[in-house]
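Undergrad: Structure here, sequence nowhere to be found:
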């Protein structure tokens, strides 16, 4: 496997607003191997063929994690991806507007996933055995629980990475001025 990949598809660069040739882009790609691994993780976690969690469920979790984390550029990306899905538009709108009341979600599986997302994003210490047990109780298989936890961990990483890159980009622009 090669460590080169199509830069035009790099989701972190797009969300962070990095342009090839910019100082921040150059800094990020000094370790292109890491950038490529991050992109491959994104592609794997959002592969429509991934079993146990539907792509729509994963995208809703991503949108919710980004909204809870106050990451509007990331949230916009996942909202755009959801636009062509069969997701409940009312749920999408409530997430985007920060008005989601998880208890109003009729689907127990989605309600449990979004509640677990909130727990891991806002209070990871509470992501204990009790929080985990709510997922199988809602009909979520063990492999799906593992995939969900991996997805939320990746989203936390992606959100922090893009925020750091945006901050570095502002710093570079300030120093250049």
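TA: Looks like it came in fine. Quick caveat, the model's predicted, so the values are computed rather than measured.
Undergrad: drop to CA atoms for contacts and neighbour counts, all remaining ones
TA: OK.
Undergrad: Just confirm residue 54 contacts residue 48, I think it does.
TA: Yes - applying Cα atoms under 8 Å, one finds residue 54 in contact with residue 48, separated by 7.3 Å.
Undergrad: Three-state assignment for residue 50, please.
TA: Three-state assignment for residue 50 (DSSP: H, G, I helix; E, B strand; the rest coil): coil.
Undergrad: for the nearest residue to it once chain neighbours are set aside, helix, strand, or coil?
TA: Nearest-residue entry for residue 50: residue 44, 7.6 Å, with adjacent residues in sequence omitted and distances by Cα to Cα, 6 or more residues apart in numbering. The local conformation at residue 44, judged by three-state DSSP, is helix.
Undergrad: chain center to the helix ranked longest in the chain: distance?
TA: Among the elements of type helix in the chain, defined by DSSP state H, the one spanning the most residues is helix 142-176. Relative to its parent chain, helix 142-176 has a centroid offset of 8 Å by Cα atoms, centre = their mean, to the nearest Å.
Undergrad: before we go on, here's another structure to hold up against the first:
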């Protein structure tokens, strides 16, 4: 089974996580729960391609190119690259649906200023056509990608340290 975090980190060794296999397995299980959605998904309004779009935008906002590219590969959405790079207010964002723009703005808020999120922000998503369950999934994706990016960065730093220390 492919370890998505190790793929995103682009490191040769996963030794820093070897002592916590349960945590590694839980992170992989969370990835599958959020992104391996089938036709019977209980939240069908957030399909697999859109989930990847939100994840790619969140990773881009976090400044993690490898993670953004990984998720962009699964973002089967019109103008996905432009939406990830330029966001909801770029040229592609202006052409996108109201739902898409609202979701990407919400992702920007959660990555940039999560403590500033208010009930009005959630109401804006509802007005744009998102259901409460769909809003929760979007928030979970952004939170999960933020976690992945931090772990991947830690793995990169440790990989560099151990590479420099090697004789």
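TA: Perfect, I can see it now. Remember, it's a predicted structure, so these values are computed and weren't measured experimentally.
Undergrad: Give me the TM-score for this pair.
TA: Laid over one another, the chains give 0.88 as their TM-score (TM-score structural alignment, normalised by the length of structure 2), with 160 aligned residues with a Cα RMSD of 1.5 Å.
Undergrad: quick revisit: now which residue in structure 2 aligns to the residue nearest to residue 50 of structure 1?
TA: Under the alignment (TM-score structural alignment), residue 44 of structure 1 pairs with residue 33 in structure 2.
Undergrad: same deal with residue 155 of structure 1?
TA: In structure 2, the position corresponding to residue 155 of structure 1 is occupied by residue 145, as judged by TM-score structural alignment.
Undergrad: got a list of what its match touches?
TA: Applying Cα atoms under 8 Å, 6 or more residues apart in numbering to residue 145 of structure 2 gives the contacts 55, 58-59.
Undergrad: Compute the distance between residue 134 of structure 2 and residue 2 of structure 2, please.
TA: Between residue 134 of structure 2 and residue 2 of structure 2 the distance is 27 Å, computed by Cα to Cα, to the nearest Å.
Undergrad: Compare those two (neighbour count), which wins?
TA: residue 134 (20 against 7; other Cα atoms under 10 Å).
Undergrad: Distance-wise, check the more buried one relative to residue 114 of structure 2.
TA: Distance of residue 134 of structure 2 to residue 114 of structure 2, computed by Cα to Cα: 18 Å.
Undergrad: same question, residue 120 of structure 2
TA: For residue 120 of structure 2 relative to residue 114 of structure 2 (Cα to Cα), the value is 13 Å.
Undergrad: hmm, back to that, show me which residues of the longest helix of structure 1 are buried.
TA: Along helix 142-176 of structure 1, these residues count as buried under the neighbour rule (16 or more other Cα atoms under 10 Å): 144-145, 147-149, 151-152, 154-156, 158-159, 162-163, 165-166, 168-169.
Undergrad: Just give the number of residues close to residue 9 of structure 2.
TA: By the measure other Cα under 10 Å, the count of residues near residue 9 of structure 2 is 24.
Undergrad: Show me what it aligns to in structure 1.
TA: Going residue by residue (TM-score structural alignment), residue 9 of structure 2 aligns to residue 16.
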